[in-house]
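Peer 1: Model the following, please.
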Amino acid sequence: MTVLPFPPPQKWPATLLTGQHHAVCGLGRNGAAVVQALLDMGATVQAWDDSRPELPAPLSSHPRLTLAPLTDLTGMDALILSPGIPHHLPRPHPAALLAREQHVPILSDAELLWQVARKAGSRARFVSITGTNGKSTTTALLTHILTQAGIPACCGGNFGTASLALPALGDDGVYVIEMSSYMLERLKDYHACAAALLNLTPDHLDRHGSMQGYLDAKAHVFDNMTAGDLAILGEKASWADGLHQRLERQGVTVRTLSITQPVPETDAPFLPGQHNAQNIETCRAIARHLGLSEEQIAEGIRSFTGLDHRLQLVAQADGISFINDSKATNAEASYHALKAFPKSLWIAGGMAKEGGIESLAPLFGHVRRAFLIGQDAPLLARTLTAHDVPFEISETLEQATRAAWDHARTHEAMPILLSPACASFDQFRNFEERGTAFATLARSLCGED
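Peer 2: Just a heads-up that it's a prediction; the model follows:
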């Protein structure tokens, strides 16, 4: 399928926010992008970061930017908190307390993007994707399907580009926004024409207080939806029942998915496993809602090559595949990876989450041998011992990868699966660095360098 190139990315008018005043707390990747975007649209900005109160030149010397602690928010139109900064639990940031005291709304930059688009007169449609796992793949896949069909679309938010840094889209455009629970708590008028809550398992409970608090935060993905909008609930589960009933009362079209089989490899060659079938069906339903044909949807799914660090085939030789699933930083994510491969040599470990890998026990039969790395390798080893799973403690990722390669070559060729079920911070800066190291070594072992 030939896709005509879209025009160069457009910017919002440089005077769109003239006269508005915004406070930005947190100057990491998200916060710095928000500051730049606000200034580009004519706003006045006061920004601060408790640990790194600086921005690169020439942004730092912009005449409408003040870098100073947020001790008075009088006259501010909004406070934009970076997603990782709490406004409620476990302890609200002082800027959030000040905003409440001075009646200044606390917003996410996704809310600002919605406001900016409507203020500029754009009727671009918004799609929101959330869930504990699968958000990024679903967001990227849907965006790929749309662009392959010739629809101007871009994605961002919790995945990739900060929401407010996305290019301006016209009436025919679609924004696909990956929403974290942190972002969803800071919406006001944002209205998605289609939204999905893929799944819900314990995560970020320090920020939300309980599973109910976590569900309440995620449910904001459906805020302001009305008749004619589409809500997707990714699984039949107790958490979904009340939401389904509430949304139907609002007149919203609701679809609850029930996925029992993976999609055939010929239809989705780079999206293995039943969990990806859920992501695919979510995208199909939303793409239909946005007016795409079945042929356009099928072609977009077939041509999607997947995301880095998510069940990504990175090297292959002598019947041995190296699968990079470094994004699996909890047991729930690794559950889907183990389920996708009936037999594998499993590399796991790092900084374990609460509960470790005990919940993976039903799939331990898929593991021919485990190679454990990182600080919590002994913890994982105790679980594997209790379930009679062969393993060895390799300590480092390099040692584990080489040991798994040697085992596959001398015993039986099968996938070598890096799906750690643990955070990476004990040995790497992030899961991306861990996955890249694995891919580099895998290609070297396969002679692909």
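Peer 1: From now on I want contacts and neighbour counts done on CA atoms only, so please keep to that.
Peer 2: Fine.
Peer 1: all strands of the stretch 101-250 of the chain, in order?
Peer 2: 106-107, 125-130, 153-157, 174-178, 194-197, 230-233 (DSSP state E, counting those that start in this stretch).
Peer 1: Skipping adjacent residues, who's closest to V104 in space?
Peer 2: With CA to CA, 6 or more residues apart in numbering as the criterion, V104 has its nearest non-adjacent residue at 5.6 Å, and that residue is A78.
Peer 1: quick one: contacts for that neighbour?
Peer 2: The neighbours of A78, taking CA atoms under 8 Å, 6 or more residues apart in numbering as the test, are H21, H22, A23, V104, P105, I106, L107.
Peer 1: Kindly provide the distance from the residue nearest the centre of the chain to G319.
Peer 2: Averaging the C-alpha coordinates of the chain gives a centre point, and the residue nearest to it by CA atoms, centre = their mean is S136 (3.9 Å). The gap separating S136 from G319 is 29 Å, by CA to CA, to the nearest Å.
Peer 1: let's see this one next to it:
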Amino acid sequence: MISVRGMVGARVGVLGLGRSGLTAARALRDGGAKPVCWDDNSSAREAAEAEGFEVADLAAGAIMETLARLVVSPGIPHLYPRPNPVVLAALRAGVTLDNDVGLFFQSFGHGAWNAFDTPPKVVAVTGSNGKSTTSALIHHILRESGRPTQLAGNIGRGVLDIDLPRDGEVIVLELSSYQTDLARALTPDIAVFTNLSPDHLDRHAGLGGYFAAKRRLFAEGGPDRAVIGIDEVEGLYLANQLAESASDDRVIRVSSGGQPGPGWSVTARKGFLAERRKGRQVDSIDLRDIASLPGAHNHQNACAAYAVCRALGQAPKSIAAGLRSYGGLPHRSQYLGARGGVGFVNDSKATNVDSALQALLAFPRIRWICGGLMKEGGLEALAPGLGHVAKAYVIGREAPGFALHLTGIETEICGDMATAVRRAAEDAEEGETVLLAPAAASFDQYDNFERRGEDFAAQVAQVLQES
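Peer 2: This next block holds a predicted model:
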């Protein structure tokens, strides 16, 4: 655990007692602070009380005036669409807002590092799509090369729950916009911006606010190196803001469109990753036969991971070996197996239109399982990928309404996952892929996208056993 520093004896409110909130309370107490915890859920409050924490309604009476800081869990809105009542009370009382990520960066480095030959480093990854895969790839490549590393944040463990870092260790953090938006300290050694597409717009009052939340990772502390995906104008703009000149190699530009940026760049074109520095290609890797990284979007993830590892001093051959041995993450272009020349791929994490489009573009002919709670903006942006779809099998409580938005392709209303998988498997022909890429949230039928992906995997396992 990373003990929170600089708050000995201070009363600190902790709002939200899920994974990050309860871990923050423990780290605060371990560092000598006095956490005061609250959650609207009574079972969460009882769990905190069982660990000996003070539990009190932070908006009641004069409690707020006794607090030095309020630590807010990521799922709790602090500004848009409207502040949580406890957050609003803190704003009116002038109590400083923060989150576990801010506490982590405030507390990570300390005097004991003077004994290290190589100080630990932090890599922080943000963006709309590909954060998890990019973070996991970096972690995997480093681990396979023998370098100590931990993976945390929006994936794996909470940021304050990691082990104390070792000599030369690299901490890889996946950070969402909810986490970067509120953290008071953001000082990674290397920061990564994968891409930007509309998501969480209500939470950030539009696309500009969403981009601003991501941009804070680069603007607040100033990383030593920035790896920036430049396939969207926001990435181009961010790279331009961070670089002093076109040749400034503190910025590594990444593209899956194959167009190298100026200076240091890593690009993927027709399945080949290429690193260029000072106008010359210095290395190349064939990504086409890596089953766990299909499609241009995963090639962009590979480019970003490669760039980070090169910035950390890893040799290209070591990185290539790590890319080839990467097994993939559950629910993110996860290959589940094949039957009769038909592959089955679980991309339940494709909860928005942009990520679903990238999944559709990754395979030549698809039996597509889609549907759920449709997000703002509709499905029109999927059009470039629909030519790859042989037929769509629509699930979700509002499946008929969802199917109406899928123009120009054959659809079948299935409703539930078992029916969709069975029908897709019956129809599929050799060379096709049965793909779950919902382009929608899961909450109409499942607690989260993981549960949806697990259901798909279970149904596919039955199909494969019957072969």
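Peer 1: just to revisit the earlier point, of the contacts of A78 of the first structure - the most surrounded one?
Peer 2: Each of the contacts of A78 of the first structure was scored by neighbours using other CA atoms under 10 Å; the highest score is A23's, at 28 neighbours.
Peer 1: The residue nearest to the centre of the first structure -> the second structure?
Peer 2: The criterion is TM-score structural alignment: under it, S136 of the first structure has S132 as its aligned partner in the second structure.
Peer 1: Same check on L418 of the first structure?
Peer 2: Aligned counterpart of L418 of the first structure in the second structure: L436 (TM-score structural alignment).
Peer 1: cool, and R443 of the first structure?
Peer 2: Aligned counterpart of R443 of the first structure in the second structure: A461 (TM-score structural alignment).
Peer 1: Show me where the stretch 251-400 of the first structure has its helices.
Peer 2: Counting by DSSP state H, counting those that start in this stretch, the stretch 251-400 of the first structure forms helices over residues 274-289, 294-303, 331-340, 377-386, 397-410, given from the N-terminal end onward.
Peer 1: picking up where we left off before, JSON lines please, covering the contacts of A78 of the first structure and showing distance to L97 of the first structure.
Peer 2: Compiled in JSON lines, the contacts of A78 of the first structure are given as follows (distance: CA to CA, whole Å):
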{"residue": "H21", "distance to L97 of the first structure": "19"}
{"residue": "H22", "distance to L97 of the first structure": "16"}
{"residue": "A23", "distance to L97 of the first structure": "14"}
{"residue": "V104", "distance to L97 of the first structure": "10"}
{"residue": "P105", "distance to L97 of the first structure": "11"}
{"residue": "I106", "distance to L97 of the first structure": "10"}
{"residue": "L107", "distance to L97 of the first structure": "14"}
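Peer 1: List the members of those that persist in the second structure.
Peer 2: Checked against the second structure using both residues aligned by TM-score structural alignment, their matches' CA atoms under 8 Å, those keep these contacts: H21, H22, A23, V104, P105, I106, L107.
Peer 1: Trace the last one over to the second structure, please.
Peer 2: This means L107 of the first structure. That one, L107 of the first structure, aligns with D98 by TM-score structural alignment.
Peer 1: And the second one, by the same measure?
Peer 2: The pairwise alignment with the second structure assigns H22 of the first structure to V12, based on TM-score structural alignment.
Peer 1: Mind checking what secondary structure that match has?
Peer 2: Recorded secondary structure, V12 of the second structure: strand (DSSP: H, G, I helix; E, B strand; the rest coil).
Peer 1: Spatially nearest residue to the aligned partner of F222 of the first structure in the second structure, not counting backbone neighbours?
Peer 2: Aligned counterpart of F222 of the first structure in the second structure: F218 (TM-score structural alignment). With sequence-adjacent residues excluded and distances taken as CA to CA, 6+ apart, F218 of the second structure is closest to A191, at 6.7 Å.
Peer 1: what's around the corresponding residue of the first structure for that neighbour, how many residues?
Peer 2: For A191 of the second structure, the equivalent position in the first structure is taken to be A195, counting by TM-score structural alignment. Residues lying near A195 of the first structure (other CA under 10 Å) number 28.
Peer 1: Would you agree A195 of the first structure is in contact with N224?
Peer 2: No - the pair formed by A195 of the first structure and N224 falls short of the contact definition of CA atoms under 8 Å, at 11.1 Å.
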